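1. sequence below, structure please.
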Amino acid sequence: WGEFALDHGAFGAQCSNPAMSIIGAEDEDFENDLNDVSEYKNLLKDRPTHLLVFMQHVFLQFDPAPLLCYLHADLFRTLSAKETKKQFVEFYNTFLDKGAILKVTVPPSVSNELDRNRPDLLSEETQRRYAQEVQSMQASEVAKQLEDFRQKRMMGMTPNEAELNDVESHYPTDRIPMEMKEKSVAENLLDKMKVGRSESARVDRHSTRRRGSSRSKQSRSRSDVDLQPPLTTTSPAPLTPSPQLEEMDPRLLEFEHDPPNWRELACPEALSCLSKKEIKRQEVINELFATEHAHVRMLSVLQMVFSKPLEREELLTSTELATIFPSLDEIHEMHYNFYENLKKLRLEDNFIVKSISTTVLNRFGGTEGEWFQKLTARFCSHQTWALDQIKSRQKKEPRFNSFIQEAESKPQCRRLQLKDIIPIEMQRVTKYPLLLENIAKNTEDLAEKEKIKQSAECCRKILNHVNDEVKEMENLLNLKDYQRRLDTSGLKPSTELYAEYKNIDLTLKKMLYEGPLTWKVTKEKAIEVQCVLLGDLLVLLQKQDDKMVLKCQSKSNIAVQEGKQMLSPIIKLDSVFLREVATDRKAFYVIFTWDSGAQIYELVAQSVGERTIWTNVIKSAVDDLKKSGAPMRLPLPLGAGGVPLSPST
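-> From the prediction side, this is the model:
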C-alpha cells in the first residue's frame, strides 16, 4: 500500500506547516480529534513516512486487517469503472470472503447481498458503495490504533522514530522541498520494511503469499527482526553484506549507513542557543554533508558493482572501461576526500559547524578546482556515449546483458539501473552552487560569507565548463550519426560546391546548433530539413528513411543548364548575410553571395523565438569567422534604391 501511495501520489500532499509533527504530543488539534478517523485521512495519510511508521506499529501490535482494509477501500474513490471491477474482486477475496486471509467485520446488509450475488457481477456503483460501507465499519478500530500509536510515540516506544524526526526536522529548500523529502524517506523506509504492494507484513512473515508481488515472492520469509528500528535516519543497510561490499575498501563500508542528522548529535544546550538563521545554515551544511555521503556511496557502487566486476569477468577491456567510466577512480577519491574534510568539520565542535569557507574554497578554487573541473568534464562528457555503448552491448551480447541485469538487482543499487547511476556526477555538479549559495545566504560573518560566495562562483564556472564539454561531445556524437547516414548523391556535379563537398566529413567540423526548419524553395515548394550550423557552414539535410540527404534544389521546374539556378544544400558562412522576411515573423533570408552573383534562401522556423535563436547563432558564427581573419566575399547585391534582392530575382 505504501508503494501504491507513493507511485500514484496519493500521500504526497505537503502540509501547510512542514515543521508540524502530525502525531506529536504537542499537536492539540490532532489530540482533540483523535477519535475521529477523518483526522487520519486529512493529516496522517498526507504524510507518507508517518503513514508507513504507523502501519508498521499496527503490524507489530494489532490485527492489521482493519487498517489495510481501510486503505484498500480508499482506492475505489479514484479508480475507473474497469479498474473498480478488477479491484473489488481482490478486495472481496482478501477482506470480505468467509475464508479471507485478512477477514474483517462486514455490515450485515453488505454480507447478505454478497452471499446472494457474485462480487464480479455487481455494478460498479454498487461495488463502490459496498467498499465505502465496509470502510466505515473499520473506522473505530483504526481510531483506537491511532490513539495507541500516539501514546507509544509520546513514551518513545515507536519504531523508526529516526525517520519521523528526519522528516520533521527537514528545512525545505528549492532543491529539496518538503514533499520531495517526505517521498524520499518514505521510499527508503519502504525498502527496509519490504512491504509488498498487496500484502501485510504479518501475512508475509508467515510466508503467506496469496497476492504478493514477484519481488516479495522471491524474498525469504521475514522475521520480526526485519521490522526493528533502523540504525540510520533514512535508508537502511542490507541485512547481510553482499560479496561486492565485502570486496570494498573497509573505509567505504560506512557508506551503507546514512549519517545521522546533525540535530541528533549536537549538544541540546548548544542547539538552544542557535538563532533561527543559524539553524537554517546548519541545515544546509548538513544537507551538503549528507548528499556528499550519498554521492560517494553511489560512486562506490559504480566501482564495485559494475566497473571492477566487468573487468574481472572480462566483459570489458581496461581500455573500454576507461572510455565508459573515464577517471572514475580519481573522481571517487576526490569526492571521498571532500567528504572526509566535511566530516572533520562536524566533529570539531559537536556537530555545529563554525566555519566551512576554507574547506569548500580549497575544493572548488585554485589548482584543486581546476583538477576537479578537468576530471568531472571528462567523465560527464562521455556519459551519453557510455549509455549508448552499454545499451548496444546489452542488445548484442546476452552474457553482458545478464551481468548488467544481475548487478542492477543487487540491494546496493537500491532499485536504480546503470543508466540512472552513470549521470550522478553531472547531477552532483549542478547541486553545489545552490547549496553553497544557501549556506552563504544564512551566514552572518561577512568574511566567511564572502569566501563561501567565492566558492559558489567557482562551482558555477566549473558547471558551465562541464556543460560546454557535455554539449560539445553530444554535438560530435550527433555529427557522427549524421555522417554515418549521409547521402551526397543529390549534389549536382555541375554546381560550384560539388567538387569541394561531395566527400565532406561532418565530424571534422564543430557543430554550433541544429534543429528543424522549413526551406521554402519557391512559393509552391517547401521542404522540411534538419539544419546543422557548423563553424563555417550551414548544412540543410533532408531526412529520407534512415538517410540524411544533401540535395540541390531548383527554383524552376525547367531543367537549367549548368545548374546556375540550383540552390546548394551547403552554404558557406564567410559570404552570408541575413535579412528578415517582412511577411512572416518566423522566417528569415540567408543570402549567400559569391563572385558570379547571389543565392537567396528562405528558411522558416517553428516559432518566432526559434527564428530569433537561429538568426543569433548564425550571426555569431559569421562574426567569429570575421575575427578569425577568414576572407569575406562580395558585399550583398542590391537592387534599385538600395533594396536587397528578393528571392525571385
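2. going forward, measure contacts and count neighbours with C-alpha atoms only.
-> Fine.
3. all helices for the stretch 351-500 of the chain, in order.
-> 357-364, 366-381, 383-396, 398-408, 418-421, 424-441, 446-485, 498-501 (DSSP state H, counting those that start in this stretch).
4. quick one: buried residues of the last one?
-> When you say that, I think you mean helix 498-501. Across helix 498-501, burial judged by 16 or more other C-alpha atoms under 10 Å covers Y498.
5. likewise for the longest one?
-> In terms of neighbour count (16+ other C-alpha under 10 Å), helix 446-485 has its buried residues at 448-449, 451-467, 469-470, 472-476, 478-480, 482-483, 485.
6. chain center to it, what's the gap?
-> Relative to its chain's centre, helix 446-485 lies at 18 Å (C-alpha atoms, centre = their mean, to the nearest Å).
7. next, the angle helix 357-364 makes with that helix.
-> Here helix 446-485 points in a direction 20 degrees away from that of helix 357-364 (axes from the mean of the first three to the mean of the last three C-alpha atoms, to 10 degrees).
8. next, the second sequence, to be compared with the first:
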Amino acid sequence: FSRCRSLVQRRPCFSRLGSFERETKEKDKKVTSGHVFGVGSAFLAPTTACRRCPGDTPASRRRPPAVFQRVSPSATSLGKPPLHLYSVLRPPGGTPPLTCWLSTSSSAFDDVPLKGVKFLSYSTDSLNKTGKVNESTESLTDEGTEMMDSQLMGEFEVDAKELEANSWSFSVDKKFLKQVKKDVIKRQDVIYELIQTEMHHVRTLRIMWNVYSKGLQKEVQLEAQAVERLFPMLDDLLDIHTHFFSSILDRKREAQQKGKDGGFVIHKIGDVLFNHFSGSNADRMKRVYGKFCSRYNEAVNFYKELHSKDKRLQAFIKKKMSSSIVRRLGICECILLVTQRITKYPVLLQRILQHTKGEIWLERDHKEVAEALQLVKEVVTTVDSKVNEHEKKHRLKEVHSRMDSKSIMRMKSSQMFAREDLLHGRKLLHDGPLQLKNSVGRLKDVQALLLSDVVVFLQEKDQKYVFASLDQRSTVISLQKLIVREVANEEKGLFLITAGKKPEMLEVYASSKEERNTWMQLIQEAMNSM
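-> Presented below is the predicted three-dimensional model:
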C-alpha cells in the first residue's frame, strides 16, 4: 500500500513530461513545410498522416525498400546524371511533396535536421526533373540511333548478299565455268574484285558519315568544324564512290540478266572506268583526295587529342566499337583505309588490262581500260604532289616557329634575310641535314632548306634555329646565277658557287652519294623554274 501511495504522489511528474511532449509536437508542426501531422513529425514517423493533404495516408506514403542498381559506365562517362540513383529518392507513380513521403526510415537521413527538409525537397525535385529530361532524351537518342543502325545494316546486307561469293569463279555454276577460257576467268575475277572492294569502301565511308560524323555531332556535341577536321571532304567522297559503285554494280546486273547456264560474263567495263577517271570526275577526285589525304596526320592527331580529354567521346567510341555494324572499325582505321583506296585502282586496272586480250570483242574494251589506267595514274600522281606540298608547307611553318626571332643574315647582295622572310611568298622544296666545311677544314652540322628562290643553312642554338655562321660568309644563298658542281674525288660533296664581282663558294657534304645527287638535281630544277 505504501508503494502504491508513492506512485500516486509521483504522478504530477508524468503530467509535466506530457506537457513537454505536447510543446515539442507543436514545434514540429511549424517546421514541416506547412504540413500538419497528428502524431510525431513527418521526418521521423512513418505511420502518420498529413491532415491537409487529401488522400495522404500511411499506405500512400509507405515506400518500398530502395533498390540500388549498378551505375553503367556510359551514363557516368558521358557526364549525365545516373538516372537510377534518383529512384532511391523518387516514389513510384508520381511526385508528391517530398515531406509527405520522405518519412520512410533511412539511416542516411537520421541525422538530417528538420529545417533542411524544405531545401532537400527543392533540390530533389530539380533532380527529378533533370532525371526525367535526361531519361527521355537518352531513350530517344538510343532509339533513333538503333533505328538508323538497323536501317544501315539492312542496306549493307542487301549489297553483301549480292556479292557474298569470294570471287566470280565461286559465283557461277561449275559446269558453266568449265566452258570459259582461263584469261576470261581471270578477267572476270579481277572485275568482281573491283566491285566487291568498292562495296567495302562505300561501306567504310557510310560508317564514317552515318555512325561517326552524325553521332559525334548529336551524342558528343562536337561542332561541325571539329567533325570536318576529322573527316575533310567526306560528303564529296561518299557521293563520288556511291555513284561509281552503282555504275559497276549495274554492269554486273546487266550481265546476269543476259547470262545463261548458271553463269554470266561482264563483256564491257572500260567505258565505266574511263568515265569515272576522266574529265570533271578526275578533277573532283584530285581535289577531294588531295585535301583528305594531305590532312591525314592532322586528323589522326586531332582525334587522339580529343579522345584523351573528352570522356563523352571515349564512351561514344566504346559503345560504337561493340556495334555489329562498325565491326571494331575505329575512326583512325577508317581514315587510313580511305587514304589507301586511291592507290588500289592502278593495280586493279593493270590486272584487268593484263587479261583483256585474246578475243575480238575485247579489243575496244582493252583500249578504254588502258586509257582509264593512264588517267587514274595521273590522279594518283596529282594527289601525291598535293600531299607532298601540304607536308612541305607544314614543315616550313614548323621551322619558322622554332627560329629565333632575333636571328638575321645579310645576303651577298647586301639584302637582309630575317625569320619572317622564310614564309614571305616562298615554298619549301626540300630540306634535310647537311654539313658545311669551314676555312680550316672542319665540318659543321647544319639544317638545309631549299626554298623556291634561296638556299638557307640553319644551326641549332639553345633548342632554337638560327642562321648558320661560317667564316663571316652568308649562309643564305640566292639561286640566281648560282653554279652547282661536284667536289672532285668526293662522292658526297658539292660546291655552291655564287657568281659576281666577288664570287663565293660553299663546300657542302651530304650523308651519301645518292643524297648529294638529289640535292644537286632539286637545286638545278628550282633554278630552271625561276
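9. fetch the TM-score of the aligned pair.
-> The pair, once superposed, lands on a TM-score of 0.64 when counted by TM-score structural alignment, normalised by the length of the second structure; 373 aligned residues with a C-alpha RMSD of 2.7 Å.
10. quick one: the strands in the second structure?
-> 408-410, 416-418, 428-437, 443-451, 454-461, 464-467, 476-478, 482-487, 490-498, 504-509 (DSSP state E).
11. those strands: which one's closest to E198 of the second structure?
-> Of all the strands of the second structure, strand 428-437 sits nearest to E198 of the second structure, with 35.4 Å by C-alpha to C-alpha.
12. now that closest one on the first structure. Mean distance?
-> Averaged over the aligned pairs, strand 428-437 of the second structure sits 1.5 Å from the first structure after superposition, using mean C-alpha distance after the TM-score superposition for the first structure.
13. now stretch 280-288 of the second structure
-> Looks like 2.3 Å for stretch 280-288 of the second structure (mean C-alpha distance after the TM-score superposition for the first structure).
14. how about that stretch, aligned to which bit of the first structure?
-> Here stretch 280-288 of the second structure aligns to the first structure at residues 367-375, judged by TM-score structural alignment.
15. list the buried residues in the matching stretch.
-> Quick answer for stretch 367-375 of the first structure (16+ other C-alpha under 10 Å): 369, 371-375.
16. any chance of the residues you listed in JSON lines with distance to D349 of the first structure as columns?
-> Below are these laid out as JSON lines (distance: C-alpha to C-alpha, whole Å):
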{"residue": "G369", "distance to D349 of the first structure": "27"}
{"residue": "W371", "distance to D349 of the first structure": "30"}
{"residue": "F372", "distance to D349 of the first structure": "28"}
{"residue": "Q373", "distance to D349 of the first structure": "31"}
{"residue": "K374", "distance to D349 of the first structure": "34"}
{"residue": "L375", "distance to D349 of the first structure": "33"}
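17. those: which two are farthest apart?
-> Largest pairwise distance in these, by C-alpha to C-alpha, is 10.0 Å, between G369 and L375.
18. picking that back up, tell me which of the helices of the stretch 351-500 of the first structure lies nearest to A605 of the first structure.
-> helix 446-485 (20.4 Å).
19. and the closest one, how far from the second structure on average?
-> Mean deviation for helix 446-485 of the first structure: 0.9 Å (mean C-alpha distance after the TM-score superposition for the first structure).
20. give the other helices and strands that that helix contacts.
-> Using 3 or more C-alpha pairs under 8 Å, 6 or more residues apart in numbering; DSSP states H and E, the elements in contact with helix 446-485 of the first structure are helix 357-364, helix 366-381, helix 424-441, strand 511-520, strand 547-551.
21. ok, residues contacting the first one?
-> Looking back up the chat, that one is helix 357-364 of the first structure. Here helix 357-364 of the first structure makes contact (C-alpha atoms under 8 Å, 6 or more residues apart in numbering) with 338, 341-342, 368-370, 372, 448-449, 451-452, 454-455, 458-459.
22. list the buried ones in that helix?
-> 357, 360-361, 363-364.
23. among those residues, which one lies nearest to L302 of the first structure?
-> Looking across the buried residues of helix 357-364 of the first structure and measuring by C-alpha to C-alpha, the closest to L302 of the first structure is R363, at 22.5 Å.
24. against I462 of the first structure, how distant is that closest one?
-> Applying C-alpha to C-alpha, to the nearest Å, the value for R363 of the first structure to I462 of the first structure is 12 Å.
25. quick check: neighbours shared by the two?
-> In contact with both R363 of the first structure and I462: G369, using C-alpha under 8 Å, 6+ apart.
26. F577 of the first structure: how many residues sit nearby?
-> Around F577 of the first structure there are 17 other residues, counting by other C-alpha atoms under 10 Å.
27. counterpart of it in the second structure?
-> For F577 of the first structure, the residue aligned by TM-score structural alignment is I483.
28. with adjacent residues omitted, what lies nearest to that match?
-> Excluding its sequence neighbours, the residue lying closest to I483 of the second structure (C-alpha to C-alpha, 6 or more residues apart in numbering) is I497, at 5.0 Å.
29. all set, thanks.
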